[in-house]
Structures are given as C-alpha cells and as structure tokens.
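Student: output the structure for:
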Amino acid sequence: MKTLFLGAYGFGNLGDELCLLEAISAFPSKEVWVRSVAKEFTAKCVKCDGFIKWEPACPEKNYMVNFDRVVLGGGGILNGPPGRDYMSWIVAAQNSGAKTYVHNVGATGPDDAIWITPEIKESFEKLDGFSVRDTDSFERIKKWGIVRKVERTYFPEKNIHKDMSLAELLPEGPILGISFLNGGAFFDAIKRNKVKIQEIVDRYKGMKILPIISTIHTFDELENDIEGFKKFYALFLKDFEIIMPETLQKEWWHKNMTPQKLKGLISKCDVLISRRKHNCVHAFSCGVKTIGIFRDHDKGVASVFDSLSDIMPEGSEMIPIK
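Tutor: Predicted coordinates for the structure are as follows:
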C-alpha cells in the first residue's frame, strides 16, 4: 500500500516529527510518502520513500491525490485555518478514492469551529478511522457536532525508542533539564510568579543544567526554544552550570537533533522542568521526574499529566500559573 502522511512536518518542531514516526509505525506501508514544508529537516528524523510538495496549502475538493491511503498523523492540528487546510487534503483524498485516517491528533483553539464547513464535517464522518490524543480533544470534537466513533490514543508516541548517541556524551552527576518556549505572554506569567518558580528551582541547586531544545520554528520566533531557555536561565539559573551548550547553537541543533536523540538526552535527566508537551511525554516514558509549568488555561502539558497518569514518575507535579 502506498501511503501519504500529512501533518505539521518540517516546521522545526521535533514533537511533530515524533508524531510522524509513530504514525508511520501505526500504518505499515509498502511505500511511505510525506508532505513536509522542509524535507531536509523531516528526512533526518524519518525514513520514507519520498516527499510531495507542500503546495497547495488548501487544495480544491477535486485535487487529485494519487495514493492508496492518506493519514493525517498527529500534532495539535485541528485548529482554525490549519485544521481547514489539512482537512481539505482529506476531502480531496476521499474524492480521489483513497482510504483516509485522522490519527492521534489534538483538537485545539476556539470551541466555535467555524472552520468546519459542511463539506469538512462530512469528510470527518467518511473517515476510515479517527483518533485523538487526549480526552480534552475528544470532548472538543463532540462539541463540534461530530457524532461518529472517535478513539483516544493517549500519546502513543511515548513508545518511540530513544537514541543514546548524544546522551552518552553527558558528564556524570545529577542533571536538571530545562525546556521552555519563547512566548511573551508565557514569560509575563512567569515573572508574575517569580517567587513561586524560584522556590521550585532552588530545590535543585547543585545540579547541572541541560538545555532541552525541541523546537526552533522556521516561521514563528515565539516557538524558538533556544530563546526561551535563555530567558528562563537569566531569570532563575545564573548560578547553575550548563552542560552540552552546543544545543543552544541553531546550526548544531538542526544538524544533530532528532526526536530519538532528544528523548535520549531527557532520559539522562534526574528532573525535567518544562512547558513543552512532548518533552513531558518523553520524560514520563523514561521515568524522569517532571515539573510542568504552564499558563492555567493551556491544555497541552496538563493533557500529558492526565493522559499518562498511570506512568507518572514519582514526585512529578503540574504548576499552573496566571
């Protein structure tokens, strides 16, 4: 079977390529093809037979999709215009006679779902399989009026193997992993809660700091984890030693980092402090104590703690902030 995998691939977020790895394993195929905005980035993370061009972003319903099966595979992509664009590919694939699946996705954004046209709603009903990653997404889809059967996967990407080739270079001793995006509103909340967060950080004095960089987004500077780490370090970690500082170099990161290698690094941490959902997934699956810090209305990190509560490492906690 010749399968095309769709998602937010190639944008510089290793969480999306992690979801792609899982989707490829969940849908074994004779030929694997991927739609990526930057095939060089995706190709270092997954093995596939080829890539299709990114355009059109939002195909017409009669656009020919020449594949036996099309899988929209993972990430928080059912959200406004991006959701419309991805589901337009599903509509076109169904009209081309392909089997279609929406697999392990997150439904985020506003509840009104004005992007779901009657045509897109019908395409949801016609899917050969439909699954979401967490209960929040499941409930949101029901609010959208989609009445078909929807499975819940609970982050199956947690089972992707880890690559220890970078982790083996780390020094001995306790390690504190730090993982934050670069959002202005998020750091405004961090500053309003500085005393609380400093108390948390002070528990781990004497540990070495490992930057956990999972995203350097091609188009969105707010999704630049290098800058997010630098902001958090300046606020709370000036007395801590940084190890593997090359992870803070953009060119090095693009050349060397994959989802599997990132998981290997996280597995060597004694504690992870993170705002990044998929880094929390990695930490849970590796038994690493996890402190999730997030704005209280954000669902991503909380969904990991809720979905994977059965494997939550001892001492892990959520820190919602306003």
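
Student: C-alpha from now on. contacts and neighbour counts both.
Tutor: Noted.

Student: and stretch 73-84, how far out from the chain middle?
Tutor: Computed by C-alpha atoms, centre = their mean, to the nearest Å, the chain-centroid distance of stretch 73-84 equals 12 Å.

Student: ditto for stretch 118-128
Tutor: On the basis of C-alpha atoms, centre = their mean, stretch 118-128 sits 25 Å off its chain's mean C-alpha point.

Student: pull out the buried positions in that stretch.
Tutor: Residues 120-121, 123-124, 126-127 are the ones in stretch 118-128 that count as buried (16 or more other C-alpha atoms under 10 Å).

Student: cool, and stretch 28-39?
Tutor: The neighbour-count check on stretch 28-39 (16+ other C-alpha under 10 Å) flags 32-39 as buried.

Student: so Asn32 touches Thr3, yeah?
Tutor: One correction, residue 32 is Val, not Asn. Yes - using C-alpha atoms under 8 Å as the test, Val32 is close enough to Thr3 to be in contact (5.3 Å).

Student: buried stuff in stretch 109-120?
Tutor: So for stretch 109-120, counting by 16+ other C-alpha under 10 Å, buried means 113, 115-116, 120.

Student: what does stretch 37-56 give?
Tutor: 37-39, 41-43, 45, 51, 54.

Student: tabulate the residues you listed (a markdown table), appending distance to Lys289 and secondary structure.
Tutor: Shown next, in a markdown table, are the buried residues of stretch 37-56 (distance: C-alpha to C-alpha, whole Å; DSSP: H, G, I helix; E, B strand; the rest coil):
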| residue | distance to Lys289 | secondary structure |
| --- | --- | --- |
| Val37 | 34 | coil |
| Ala38 | 34 | coil |
| Lys39 | 34 | helix |
| Phe41 | 30 | helix |
| Thr42 | 29 | helix |
| Ala43 | 31 | helix |
| Cys45 | 26 | coil |
| Phe51 | 38 | strand |
| Trp54 | 39 | coil |
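
Student: one more, for comparison:
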Amino acid sequence: MPNIVLSGYYGFGNAGDEAVLFSIIKALRKIDPEVSITVLSHNPGETAEQYGVGAVNRWSVKEAAEAIKKSHLVISGGGSLLQDVTGIKSLFYYLGIIFLGKLLGKPVMLYAQGFGPVFTNFGRKITRTVVNRVDYITVRDENSAAELKKLGINRPPVEVTADPVMILEPEKNEMERARVLLSELKAGGTFFEADKPVVGVSIRDWPGCELFIEGLAKVCDDLAASGWQVLFIPMHYPKDLILSQRAAGFMKEEAYILEKELPVQSLLGVFANLDLVLGMRLHSLIFAAASGVPAVGICYDPKVEGFLKQVGQINAGNVECIDYNTLKKAVFDAALNPEPLREKLKDRVHQLRRRAWDNAELAVKIARGKQTVT
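Tutor: Below you'll find the model as predicted:
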C-alpha cells in the first residue's frame, strides 16, 4: 500500500488551498483506492476529520520527519508555495520540507505548482539548489515552467499539467443544495431571487487597494441597477469576509454575502449557480472555469493572468492600476455577451481536466516504484 505525504498551505482556512488538497486526495484515491495519505497541516485534527486522512502538525519537525520516514513519496503542492512575495520564511519552510524528504531518502515530487516569483538573490540561490534535487516536477502553467528554466532548474524533468482543482466537476445534489442556500440569503429586506442573473465577486486584500474597492463597488452598483444580483464570495476566512463586507458597504444597492464557510464541493455548487464571476482570487476563477461560468479576472499576480489566458477569459487589468471605467467595460462586455466565453471554456476545460489527472497518475506510479526517478 503506497503511503504519500502532502505538504502545502493546508489547514489555514483558505478555500483555494483546501480545494487543492481536496482535489489531490480525490485524484490519488481514484487512481489507487489503496493509497494512504498523511497531510502536514496547520490544523491536523480538522484536516484529518474533514478529509479522512492522516494528518500531523506541519510546524513539528519531529512529526513531519516521522511521517516522511514511513512514506513512499513526498508531494510538495499544489498552490504557489515556492515564492517569496508572502515572505522569505514561507519559501524556506517549503524548501525545508523538500530537503527533509531528500535527506530521509524519499522521492519528492512538486505537484502542479505555480512557481514564483522569487525576488531575493538568496531565495533564488537556495531554491535552485534544493529544487534541482527533487525527482519530478509538474507545474500548472507555462509561465511556471519558464520561470523554473530561467532560475536554472535543469536536473528533474518538468511537465506542464494543470491546477489540481481542474479535476472537479459540480455535482447535481450540491448544485441543488446551493440553490436552497442562496434562496435563504438576505440583503437589507430582500431575499435572493432565483430567476435573476447573479455575479459572484471574490476579492482579496492588497496594499493600497482602497480606491480599487470603491471602484469595484460602483461597478457592482451598475450591475445591480441593470437587474443583476451581486454575491460576494469570500475564499479566505475571515480576511476576505471582512473585505467583502467593506466593499458591500460602499455600494448604494444591496449586495449578498456568503458569510458561511463551505466545504469544497458545496462551494463549487454555489459557483455552478452563477452567471458570471468577477474574481481576484485565482481559485475563484478556477472554480468558475470548472463550473463552465464566464469570468472576468483582476490580476495581482502573474498566476491570475496566466490562468485567464489558459481558459480564454477576460483580464480586466492589474489591481494596482485598474480604474472604474476599465473595470466596468470588462465586466459589462462579459455580462452582455457571455456565449463566446462559455464556448472557450468548453474547448479548454476538458483538456485541462485531463492534464490535472496526469498529476495523480504520475504520483501513484512514483509511490508504487513504477516510475523511474532521477
């Protein structure tokens, strides 16, 4: 029975990263029902209960080492783990787990990661040294592959696949549950109406974003005045919830807020009931694509721009320089003419879904000793 250890940003209440974890576990079990999985988690008790896996404290070197010793493969990913935008300590942590895996003689795979950016010279040097020791790398986009090559990662083979979450498809029962959940939402004195179009809005905090939030609120007002319902969907609690409440507070029209944190498949059911997504969080755009819902993205990181390009959806511009008029045009272009965007999703999502399964197939082969490692 293969034993696999998963390292990532797990147990922190980030819907995107929890969706990644859920998807990896689901894919590995589909490929090999006998697989045993242990997750390095910030909240191991909750992770173990929610996903039916083994889980240990990610901050305990002893617990992590014991889990890795028993494993046949260490997976780092998915998500954007190897970057120093959120701080050099985060980069060192994930490199440390990779190094520990190799130190203990285990094969290590970077699983559908979105690589970079790594800005600091020391960060780039240590990343190059450690990552050139791993056994196999899959990345979720061409930009990540190019960044790895630019950094001098030349020893392990690199394969471009797709984000792990792309394996997910909305389930009919979850879509129905989501319809019931939405019908119970209330904004001011008004209940959510099933027969009106709805835009899901997913935003995150960003330095100096106050003017952007005010402009976004005006665009949401314009949509509401045109007959749309506006639903804010936080992806990271409580940070995104607080920001969503602030954005809704700037609006003159009423807006709904999904205040309850939902399991991954339930959240996907909500996205499947939308008509349009206006997203800043990468995984809000991935959920939209997996659900066949047209999307307009607001970029704060190359990963967002890269995914929008992959699935042929609208890039409204960078959060640091986008203005009200530009955002309004992008949103209304999508709202008034969604069919070309839907057609692009049909063409591209099937291919990305197949590539996302490739990650799990490769991981199981390595864990079972059927894949030659470098």
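
Student: re earlier: just name the closest of the buried residues of stretch 28-39 of the first structure to Lys250 of the first structure, please.
Tutor: Lys250 of the first structure has its nearest neighbour among the buried residues of stretch 28-39 of the first structure in Ala38, at 15.9 Å by C-alpha to C-alpha.

Student: what does the closest one align to in the second structure?
Tutor: Under the alignment by TM-score structural alignment, Ala38 of the first structure pairs with Asn43 in the second structure.

Student: which parts of the stretch 101-250 of the second structure are strands?
Tutor: Assigned by DSSP state E, counting those that start in this stretch, the strands in the stretch 101-250 of the second structure fall at 108-113, 136-139, 158-160, 186-187, 190-191, 198-202, 229-232.

Student: let me have these in CSV, adding distance to Gly317 of the second structure and mean neighbour count as columns.
Tutor: Putting those into CSV (distance: least, C-alpha to C-alpha, whole Å; neighbours: other C-alpha atoms under 10 Å) gives the following:
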stretch, distance to Gly317 of the second structure, mean neighbour count
strand 108-113, 24, 28
strand 136-139, 24, 26
strand 158-160, 25, 19
strand 186-187, 29, 14
strand 190-191, 33, 12
strand 198-202, 15, 25
strand 229-232, 20, 25
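
Student: what would those look like in CSV with distance to Ala295 of the second structure?
Tutor: Output for the strands of the stretch 101-250 of the second structure, formatted as CSV (distance: least, C-alpha to C-alpha, whole Å):
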stretch, distance to Ala295 of the second structure
strand 108-113, 22
strand 136-139, 23
strand 158-160, 23
strand 186-187, 24
strand 190-191, 25
strand 198-202, 9
strand 229-232, 14
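
Student: among the ones you listed, which is nearest Ile75 of the second structure?
Tutor: Set against Ile75 of the second structure and scored by C-alpha to C-alpha, those come closest in strand 108-113, at 5.0 Å.

Student: what packs against the closest one?
Tutor: With contacts taken as 3 or more C-alpha pairs under 8 Å, 6 or more residues apart in numbering; DSSP states H and E, strand 108-113 of the second structure sits against strand 73-79, helix 88-103, strand 136-139, helix 339-367.

Student: in the first structure, what range does it match?
Tutor: Under the criterion TM-score structural alignment, strand 108-113 of the second structure matches residues 100-105.

Student: what about that stretch, how far off from the second structure?
Tutor: Relative to the matching residues in the second structure, stretch 100-105 of the first structure has an average distance of 0.8 Å after the fit, by mean C-alpha distance after the TM-score superposition for the first structure.

Student: quick one: which of the buried residues of stretch 118-128 of the first structure is nearest Leu18 of the first structure?
Tutor: Leu18 of the first structure lies nearest to Leu127 out of those, by C-alpha to C-alpha, at 23.1 Å.

Student: any idea how far the equivalent of the closest one over in the second structure lies from Ala15 of the second structure?
Tutor: Under the alignment (TM-score structural alignment), Leu127 of the first structure pairs with Val134 in the second structure. With distances taken as C-alpha to C-alpha, to the nearest Å, Val134 of the second structure is found 28 Å from Ala15 of the second structure.

Student: ok, now Pro157 of the second structure?
Tutor: To Ala15 of the second structure, Pro157 of the second structure is 30 Å away according to C-alpha to C-alpha.

Student: before we move on, the earlier item: gap between the match of strand 108-113 of the second structure and the chain center?
Tutor: So, by C-alpha atoms, centre = their mean, the centroid of stretch 100-105 of the first structure is 15 Å from its chain's centroid.

Student: cool, stretch 306-322 of the first structure as well?
Tutor: For stretch 306-322 of the first structure, the distance to the chain centre is 17 Å (C-alpha atoms, centre = their mean).

Student: list the buried residues for that stretch?
Tutor: For stretch 306-322 of the first structure, a neighbour-count test (16+ other C-alpha under 10 Å) marks 307-308, 312-313, 316-319, 321 as buried.

Student: who's more crowded, Pro157 and Ala15 of the second structure?
Tutor: Ala15 (23 against 14; other C-alpha atoms under 10 Å).

Student: quick check, the more buried one in contact with Pro238.
Tutor: No - shown here, Ala15 of the second structure and Pro238 do not form a contact pair, counting by C-alpha under 8 Å, at 11.1 Å.

Student: can you show me the helices along the stretch 101-250 of the first structure?
Tutor: 118-126, 135-143, 184-192, 194-202, 225-236, 250-256 (DSSP state H, counting those that start in this stretch).
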